[in-house]
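[1] Give me a model of this one.
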Amino acid sequence: MIARIAVVLPAYNEASLIGPALQALRAQTLAPAELIVVDNGSTDATALIARRLASRVIHEPARGCVNARQRGFAAASAPFVATTDADAIVPPDWLERIAAHFAGAAPADAVYGPVRLDSATRLQRGGERLYLRFVALMDRLGYPHFNGANFAVRRAAFDAIGGFRSDMRTYSDLDLALRLRGQARIVYDPALAARLGAGGWHRWEPSAACSRALLPAARAAWPRHRPAL
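    Modelled structure (predicted):
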């Protein structure tokens, strides 16, 4: 049986980008069971464009990507939920590849892939290569590195850990991965790539803020689920 996968896309003032993102999702070789846009208080035409192209548009007044994504996951009725961003373009077989991982003899509970830059400077391309190596290394060490622009999860596994943490304004996707890793089968598919414009460089840029945000969750997860090396 082919998995039924809902897609959740949070958006805030993305009128210039959300159209192509939604068109890519509508052109999937495996159609989404639901295509849900969560408008996070946009003041431009984001919601108007979304209403033309998505199955549903939900308004989440509490600002913050984590609130919008949590609201979308709660609204989805399909047994699997995938998520991407309004400035990301996924390939035509994105959902088909995800569905294949949720089926088979050893079905996954979560699937994620890398996020790449569509156009970039030489420095940014170098940063992207380092980022991709880092994600692959973390996967081999047993530490999945979810990016909100490119992952999917079995709804039952998501609900079992309480979904996203609303107290994490940033890196809630990474925190979700750390909390899932000890009790769910997570698959990294390096060929399952979403693409961003060069403005998405901030997704790879190393920063002290990222380290500070992730370190408490990593410390909490490490003693309980130390991977075998």
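
[2] rest of the way, CA atoms for contacts and neighbours
    Will do.

[3] quick one: residue 51 and residue 57 touch, right?
    Yes - judged on Cα atoms under 8 Å, residue 51 makes contact with residue 57 at a distance of 6.1 Å.

[4] so where's the longest helix in this protein?
    helix 122-140 (DSSP state H).

[5] Can you spell out which helices and strands pack onto that one?
    strand 115-117 (3 or more Cα pairs under 8 Å, 6 or more residues apart in numbering; DSSP states H and E).

[6] next one: the strand it packs on to chain centre, how far?
    13 Å (Cα atoms, centre = their mean, to the nearest Å).

[7] So what touches it?
    Strand 115-117 is contacted by residues 125, 128, 147, 149-150, 193-198, 200-201 when judged by Cα atoms under 8 Å, 6 or more residues apart in numbering.

[8] So which bits of it are buried?
    115, 116, 117 (16 or more other Cα atoms under 10 Å).

[9] Could you also give me the structure for this second sequence? I'd like to compare it with the first:
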Amino acid sequence: MKSAKPLRYSFIIPTLNEGGYIGACIESIKLQPGDDFEIIVADNGSTDKTVALAKLAGARVISVSQKGLSHARNQGAKVAYGEYVCFIDADGRMSKNWLVHARKLVTEKDLDFVSGLTVFHHSKWYKSIWFNVYTLLAYSFVWICDRVFKKPPIVGNNLVIRKRLLEKLGGFPAVVAEDVYLTRKLWQESGSRGTFAPTMIIYYSSRGFEATGYLQTILYWLRAIHTPTSQENYAYNSKR
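    Model prediction:
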């Protein structure tokens, strides 16, 4: 993971009391082939063992006092050494060739950003199918935007983006559905090049759907897309 040559990729993980997830998340990143990346945990005030476990796993940990998922992501990106910043949330597990696909796309096609595919996992197979109905609907829209209209959206919890482009866009806005609002800004910019890559898979827990309720969660997101809603009182574990 550490190398004498310049780092090209910085993985950013925002956290708030993610002790039950952070270790496995970091390990899934460390299993990515190559030594051109670093792992940054941007902690938003955890009171459990998140910070200790992240350090034990070899991540660089920074403390972010301003509350909110976007603030944590943005501060992580600010201190990143990589040319590209990669975003994953603490309850995510990267597929083993995620970075292989990301490297290939940004290098061969000289892309500024690539969004990957999010898949929800539950120990009960029928719940996995039910929760991934959302994935099917959401990514049908993503695919159409990318392939038909040539305007790929940003997927905030499965993303590799050139650091200077993220800075140009002003970082993630501090609202719920932050990636939707960032996508709107991106589409107004000329010259950036990106795509959607279904081969870049991150597996996520279904904890948000179960904590808040499946339909209630989706309705909340839809309202947030229509009317900007602050992240200040938005729990990390309820974001999905």
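
[10] Quick TM-score on the pair, please.
    Here the TM-score for the pair of chains, by TM-score structural alignment, normalised by the length of the first structure, is 0.83; 214 aligned residues with a Cα RMSD of 2.6 Å.

[11] follow-up on the earlier one: between residue 51 and residue 57 of the first structure, which one's more packed in?
    residue 57 (21 against 14; other Cα atoms under 10 Å).

[12] Could you find the counterpart of the more buried one in the second structure?
    Residue 57 of the first structure maps onto residue 61 in the second structure, with residues paired by TM-score structural alignment.

[13] Quick check, its match in contact with residue 41.
    Yes - Residue 61 of the second structure lies in contact with residue 41 (Cα under 8 Å); the separation is 4.7 Å.

[14] between those two, what contacts are shared?
    Both residue 61 of the second structure and residue 41 are contacted by residue 54, under the criterion Cα under 8 Å, 6+ apart.

[15] thinking again about what came up before, read off where whichever helix or strand comes after the longest helix of the first structure ends up in the second structure.
    Later in the chain than helix 122-140 of the first structure, the nearest helix or strand by DSSP states H and E is strand 151-154. The counterpart of strand 151-154 of the first structure in the second structure, using TM-score structural alignment, spans residues 159-162.

[16] Identify the residues contacting that stretch?
    83, 84, 85, 86, 87, 88, 102, 112, 113, 114, 115, 116.

[17] List the contacts of residue 135 of the first structure.
    By Cα under 8 Å, 6+ apart, the neighbours of residue 135 of the first structure are 114, 144, 145.

[18] Compare those with the second structure and list the overlap.
    Comparing the contacts of residue 135 of the first structure with the second structure on both residues aligned by TM-score structural alignment, their matches' Cα atoms under 8 Å, the contacts found in both are 144, 145.

[19] before we move on, back to that, which residues touch the match of residue 57 of the first structure?
    40, 41, 42, 43, 51, 54, 55.

[20] Can you find the partner of residue 70 of the first structure in the second structure?
    By TM-score structural alignment, residue 70 of the first structure lines up with residue 74.

[21] all strands for the first structure, in order.
    Counting by DSSP state E, the first structure has strands at residues 5-11, 34-39, 56-59, 80-83, 88-89, 110-112, 115-117, 151-154, 186-188, 194-196.

[22] Centre-most residue in the first structure?
    With distances taken as Cα atoms, centre = their mean, residue 148 lies nearest the centre of the first structure, 2.7 Å away.

[23] how far away is that one from residue 43 of the first structure?
    23 Å (Cα to Cα, to the nearest Å).

[24] With residue 14 of the first structure instead?
    Residue 14 of the first structure is 10 Å from residue 43 of the first structure, by Cα to Cα.

[25] For these two, work out which one has more neighbours and name it.
    Taking other Cα under 10 Å, residue 14 of the first structure and residue 43 do not tie; residue 14 has more neighbours (21 against 12).

[26] how much space between whatever residue of the second structure lines up with the more buried one and residue 160 of the second structure?
    Residue pairing (TM-score structural alignment): residue 14 of the first structure is matched to residue 18 of the second structure. Applying Cα to Cα, the value for residue 18 of the second structure to residue 160 of the second structure is 22 Å.

[27] how about the equivalent of residue 90 of the first structure over in the second structure, what does it touch?
    Under the alignment (TM-score structural alignment), residue 90 of the first structure maps onto residue 94 of the second structure. Residue 94 of the second structure sits next to 25, 28, 29, 201, 202, 203 when contact means Cα under 8 Å, 6+ apart.

[28] If we use 10 Å, what do you get?
    Residues in contact with residue 94 of the second structure (Cα atoms under 10 Å, 6 or more residues apart in numbering) are 24-32, 88, 118, 158, 200-204.

[29] In ChimeraX, how would I select the buried members of these?
    Of the contacts of residue 94 of the second structure, the buried ones can be selected in ChimeraX as follows, counting by 16+ other Cα under 10 Å:
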select :24,25,26,27,28,29,30,32,88,118,158,200,201,202,203,204
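
[30] From the contacts of residue 94 of the second structure, which land in helices?
    Per DSSP H, these map to helices at 24, 25, 26, 27, 28, 29, 30.

[31] Wait, residue 112 of the first structure touches residue 146, no?
    Yes - at 6.2 Å, residue 112 of the first structure counts as touching residue 146 under the criterion of Cα atoms under 10 Å.
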